[in-house]
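Q: Predicted model, plus sequence, below.
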Amino acid sequence: MTQNLADTSRPSRTATDAASAAADAGRGWWRDAVIYQVYPRSFADANGDGMGDLPGVRSRLPYLRDLGVDAVWLSPFYASPQADAGYDVADYRAVDPMFGTLLDADGLIRDAHELGLRIIVDLVPNHSSDQHEWFQRALREGPGSALRDRYHFRAGQGVDGELPPNDWESIFGGPAWTRTTDPDGTPGDWYLHLFAPEQPDFDWDHPAVADEFRSILRFWLDMGVDGFRVDVAHGLVKAPGLPDLGTHDQLKLLGNDVMPFFDQDGVHEIYRSWRRILQEYPGQRIAVAEAWTPTVERTANYVRPDELHQAFNFQYLGTSWDAAELRAVIDSSLAAMRPVDAPATWVLSNHDVTRHATRFANPPGGTQIRERGDRELGLRRARAATLLMLALPGSAYLYQGEELGLPDVTDLPDEVRQDPSFFRANGQDGFRDGCRVPLPWSGTSAPYGFGPAEGGPSWLPQPAEWAELSVEAQTGDPTSTLELYRSALAVRRTHAALGAGREVDWLPAPEGVLAFRREDFTCLVNTTAQPVRFTAPGTLLLASTDLTVVDGETVLAPDSTSWWAA
């Protein structure tokens, strides 16, 4: 089928549109930033102990600069017992020795700034570690301790308090409550943990909690960080009285349904107070919400002008490789962000979900996939999906290793797994380890340059076939996924029509094909298994796979995306 996109009339650009675009250009670096997520334990290991660390990240910053990203988001590196890979924080102002020292963090931030990169750090305000000083004192001091008011301690139900205070379940499976033992050895109150028992939830109704996190923000802002990724941003405030859910489906993952412990309106006053702190510092410091909400309209509440700056678009992340579904979520996302004057924030992979190269290798079915699927198909679609994402108005997040086309490792033996939800029933699928396997940098045998010594350890084993996917193996190969990412980010940085904005102009296209224009830039996406012939809409800038010309017409390959300049 032939589609003549070149004959489609181009809507005129009004003075208002031009003024809006000009305002976007000077109004905030985050509006069109490409931000790269580093999962420190899996990025680079400088000391050879098998665990990635801050000196390792620091040594690889030139790679990230050359890749073409604008900022780096670091997953938690704070002092932690590591019950949930650092998302159980014992001390928010200290670096865990497994990752280095505060001096290493300071050096990393300084080096990044010298290279033109910004640094965003994870903030975990919904819960602490059970080894946090506050929680440990609350246990030692027993009932009546003032520290207990900073968490959700409650008496149990039943004759002897032997039943949990309500019927909430943990995201990781099992009850969301654990019973304590009083200092005299008798059974005591219960405490709330929406995740692992080692992660007790803070009670944000207590002013000391809010005061502490304002102090933590200032500590890291004074260190020079450029922003924060707010973990479980939708979970801080719980409904008054902690009501039962009854027959409600509690396992709608991370707030994709209405819950008394997620997306409560009270969270927004917290973020207004944080925004005021961020505005006190020079250099446009930002915060991005990890907010799983039922709709993109609810997500938009987190990025109102006096709250946070970005919110991950998880509705987009969960969308199947289907043109109609993709167009619908793109339209709804842009429409939801427009009234609050916030950029859309696109994402395809992160440390909590199956990598999109594996997700698209399998039939549609959520963000946690256990099967390897069709590797070739998944990679082809992943490359196309990335070019689509990077062509959309707004900001984009990349997860480490996706630029190498890494799949999830779906056959990790049970004995090496460390995801806490793997060891609990009826919660998340527990297979997040598959997207956290350390990166391959170079060489032909594990750990592929992740650590300093050939044959050295890595905290999760790397597959033998990853030798072909290393940075070294892909560098300089024009057909590689790494070079595709480098080219795409270079085009995005230099082409004025890409990046910040609010709109796409959809063009007529056959079923299964997306076509849109942004000023003098056109993006074509074929989500079908069949080639589509069309009249070229200009000069080819980049394509996720080779294009061919037949009888004067260009052929858009199955599962591919191409960029064009008029």
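A: Now that the structure is in, tell me what you want to look at.
Q: CA atoms for contacts and neighbours, from now on please.
A: Noted.
Q: need the strands for the stretch 201-350 of the chain, in chain order.
A: Using DSSP state E, counting those that start in this stretch, the strands found in the stretch 201-350 of the chain span residues 227-230, 286-289, 310-311, 345-347.
Q: Ignore what I typed, I meant the stretch 1-150 of the chain.
A: Going by DSSP E, counting those that start in this stretch, the stretch 1-150 of the chain shows strands at 2-4, 34-38, 71-74, 78-79, 91-95, 118-123.
Q: Let me have the ones you listed in TSV, adding distance to residue 49 and mean neighbour count as columns.
A: Below are the strands of the stretch 1-150 of the chain laid out as TSV (distance: least, C-alpha to C-alpha, whole Å; neighbours: other C-alpha atoms under 10 Å):
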stretch	distance to residue 49	mean neighbour count
strand 2-4	56	15
strand 34-38	18	23
strand 71-74	20	23
strand 78-79	18	24
strand 91-95	17	18
strand 118-123	23	22
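Q: which stretch among those comes nearest residue 533?
A: Between residue 533 and these, the tightest spacing by C-alpha to C-alpha is seen for strand 2-4, at 4.6 Å.
Q: which residues are contacting the closest one?
A: 508-510, 532-537, 553 (C-alpha atoms under 8 Å, 6 or more residues apart in numbering).
Q: okay if I get the residues you listed as JSON lines plus distance to residue 450 and secondary structure?
A: Formatted as JSON lines, the contacts of strand 2-4 follow (distance: C-alpha to C-alpha, whole Å; DSSP: H, G, I helix; E, B strand; the rest coil):
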{"residue": "508", "distance to residue 450": "47", "secondary structure": "coil"}
{"residue": "509", "distance to residue 450": "45", "secondary structure": "coil"}
{"residue": "510", "distance to residue 450": "45", "secondary structure": "coil"}
{"residue": "532", "distance to residue 450": "41", "secondary structure": "strand"}
{"residue": "533", "distance to residue 450": "43", "secondary structure": "strand"}
{"residue": "534", "distance to residue 450": "44", "secondary structure": "strand"}
{"residue": "535", "distance to residue 450": "46", "secondary structure": "strand"}
{"residue": "536", "distance to residue 450": "43", "secondary structure": "coil"}
{"residue": "537", "distance to residue 450": "43", "secondary structure": "coil"}
{"residue": "553", "distance to residue 450": "46", "secondary structure": "strand"}
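Q: Pasting the second one now:
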Amino acid sequence: MADIQPPPAWLADAVMYQIYPQTYADTDGDGIGDLPGVLHRLEYLEWLGVDTVWLSPLFASPFADAGYDVSDYRTVAPRYGTNHDLATLVEEARSRGIRVMLDLVAGHTSDQHAWFRASADDPGDDRYIWADTTEAPSPAWVPSPGTRPGYYLPNFYPVQPALNFGYARPDPAEPWRQPVDAPGPRANRAALREIMAYWFDRGVAGFRVDMAFSLVKDDPDRSATAALWRETRAWMDETYPDRALLSEWGDPKTSVPAGIHADFFLHFVGRPLRSLWGNAQGSHNPVWGEDPCFFGPDGDGSMREFLEAWREADTAIAGAGYVALPTANHDFSRLVCGTRTRDMVAPAFAFQLTWPSLPVIYYGDEIGMRYLPGLPSKEGSQLGDEARQGSRTPMQWDDGPNAGFSTAAEEDLYLPLDPAVDRPSVAAQRADDTSLLHQVRALIRLRREHRELGTHGPVEVLNSGYPLVYTRGDSYLVAVNPSGRPETCTLRDVTVGPALLARGVEAHPDGTITTEPFSYGVFRLAP
């Protein structure tokens, strides 16, 4: 990794916040969130302490897949506002110490994109993957909508034709498998950089890259895809060294050495993230069954899978980037889900905000918004058994009409609000010093004031069961009990000093740590 420059300095200390723009704040009364709404709520984000905002896709789109079907990468979708609104948001956020990252759908476009319309009428256009055959190569392929004969390969839904970045392995029986250096793949790599530069030049701090692992097809070890991103990273290091890429790859040990600055542990790549938070009672039930997770109230999970994956990734990354750890996102369940109530999730935040990863808070999780089951599908949110819409409901700002999200009629809201009479709100929790919101804010502040609690300090796990206990550097100890039982452990050769922030955890002179249910504590270590 000698040819990759270090990540921009700001990324090491970032606390990120994902906004789903459709349901964050609506200012024009159409029931859909917009950019002026985000602008209006910057004061809240500054107060909370986050310094980087990632906006889910907001480019022009037919919205068959909630904006992940882009028809114009350089134009803000009218439902959200204008390019000027985005420029205003970026500038005002910067004045408050907040960077704005956008979502880049790199692997496919909408079938309404001008590129695809041209390709569907021109057999010589190789920007997409076409099989000029009389029969579909497989059921996934879609008939050409234009004068060009044959079929195209979609990435996800049929209306999302895959951009051609080439194939890692040729197959004489499939002549559409072009190499990565063919004219079509080269044109798409250049177009990708042009899109990124367009928004970098307008102050955007970086991108979260959708399905970053999927660009080169039939690439089992991802080496050809990695080469593509290393090329992109070299261009960024030379031209935009202070910008960052956050990827939806789900395998940091592969993606970060490939040039990505930070990559998530994700729900759909193995069990490391699911073994922490789990999804079995929400968006992916019954897809994943009832496997326990460590931060479940029953206290029957294990940290083994997460810790093994973390150590493997940390070794492979070798300081060249970061593992990103989300509370949730638009594709899987919130922390508050099923039997895990908002009174139980503070320990998860205590872990996320004191572990040496890059924390990404999904909007509303900081007040304990819950995953809502049984909602109608909206813009492609229901995918087989996966009910993703339950994590995309309107932000709950106050106790007024539509929870302060919108002045639209209730039936015109993008998705229904949580109907619970005790649903949390920002206003109510800001007024309550004991609320989850104030605890999250205090943990963010603690991470900022004590940099060894962030990505800078080493971590050593002293007890991997309940309670989870680990040190950060030579100065701090963290104890977390996410179970519904009191838990105790005794440490050897560790002298714990005063608490910096503790809720239900006590450290005793004999090395015993006692914890109440759903508790956490951050302590200084005695010299």
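A: Perfect, thanks for sending it. All figures in this text were calculated on a predicted structure; none of them were measured in a lab.
Q: Report the TM-score for the pair.
A: For these two chains in superposition, a TM-score of 0.83 is obtained (TM-score structural alignment, normalised by the length of the second structure); 470 aligned residues with a C-alpha RMSD of 2.7 Å.
Q: re the thing from before, which of the strands of the stretch 201-350 of the first structure sits closest to residue 32 of the first structure?
A: Here strand 345-347 is closest among the strands of the stretch 201-350 of the first structure (C-alpha to C-alpha), at 8.7 Å.
Q: Give me the buried stretch members for the helix or strand immediately after that closest one in the chain, please.
A: On the C-terminal side of strand 345-347 of the first structure, the closest following helix or strand by DSSP states H and E is helix 356-359. The neighbour-count check on helix 356-359 of the first structure (16 or more other C-alpha atoms under 10 Å) flags 356-359 as buried.
Q: who's in contact with residue 525 of the second structure?
A: 474-477, 494-498.
Q: cool, and residue 249 of the second structure?
A: 211-213, 255, 263-264, 266.
Q: Redo those residues as a markdown table? Include neighbour count and distance to residue 322 of the second structure.
A: Formatted as a markdown table, those follow (neighbours: other C-alpha atoms under 10 Å; distance: C-alpha to C-alpha, whole Å):
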| residue | neighbour count | distance to residue 322 of the second structure |
| --- | --- | --- |
| 211 | 17 | 18 |
| 212 | 23 | 16 |
| 213 | 23 | 17 |
| 255 | 31 | 10 |
| 263 | 27 | 7 |
| 264 | 24 | 9 |
| 266 | 23 | 14 |
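Q: Could you say which helix or strand holds the aligned residue in the second structure for residue 558 of the first structure?
A: Aligned by TM-score structural alignment, residue 558 of the first structure pairs with residue 517 of the second structure. Element membership for residue 517 of the second structure (DSSP H and E) is strand 512-525.
Q: How far off centre is that strand?
A: 29 Å (C-alpha atoms, centre = their mean, to the nearest Å).
Q: same deal with stretch 369-384 of the second structure?
A: 18 Å.
Q: Over to stretch 107-117 of the first structure?
A: The answer for stretch 107-117 of the first structure is 22 Å, by C-alpha atoms, centre = their mean.
Q: what comes up buried for that stretch?
A: Going by neighbour count (16+ other C-alpha under 10 Å), the buried part of stretch 107-117 of the first structure is 108-113, 117.
Q: Then stretch 135-154 of the first structure?
A: Buried-residue list, stretch 135-154 of the first structure, by 16+ other C-alpha under 10 Å: 135, 138-139, 142-143, 147-154.
Q: before we move on, back to that, next, format the strands of the stretch 1-150 of the first structure as TSV and append distance to residue 498 of the first structure.
A: Shown next, in TSV, are the strands of the stretch 1-150 of the first structure (distance: least, C-alpha to C-alpha, whole Å):
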stretch	distance to residue 498 of the first structure
strand 2-4	23
strand 34-38	12
strand 71-74	17
strand 78-79	36
strand 91-95	37
strand 118-123	20
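Q: Ok, which of those strands comes nearest residue 129 of the first structure?
A: Of all those, strand 91-95 sits nearest to residue 129 of the first structure, with 8.6 Å by C-alpha to C-alpha.
Q: The closest one maps to which residues in the second structure?
A: By TM-score structural alignment, strand 91-95 of the first structure lines up with residues 72-76 in the second structure.
Q: ok, so of the buried residues of stretch 107-117 of the first structure, who is nearest residue 29 of the first structure?
A: residue 117 (11.4 Å).
Q: Let's see which of the buried residues of stretch 107-117 of the first structure end up in helices.
A: The helices, defined by DSSP state H, take in 108-113 from those.
Q: re earlier: how about the contacts of residue 249 of the second structure in JSON lines, adding distance to residue 441 of the second structure?
A: As requested, those are exported to JSON lines (distance: C-alpha to C-alpha, whole Å):
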{"residue": "211", "distance to residue 441 of the second structure": "31"}
{"residue": "212", "distance to residue 441 of the second structure": "31"}
{"residue": "213", "distance to residue 441 of the second structure": "33"}
{"residue": "255", "distance to residue 441 of the second structure": "31"}
{"residue": "263", "distance to residue 441 of the second structure": "24"}
{"residue": "264", "distance to residue 441 of the second structure": "22"}
{"residue": "266", "distance to residue 441 of the second structure": "24"}
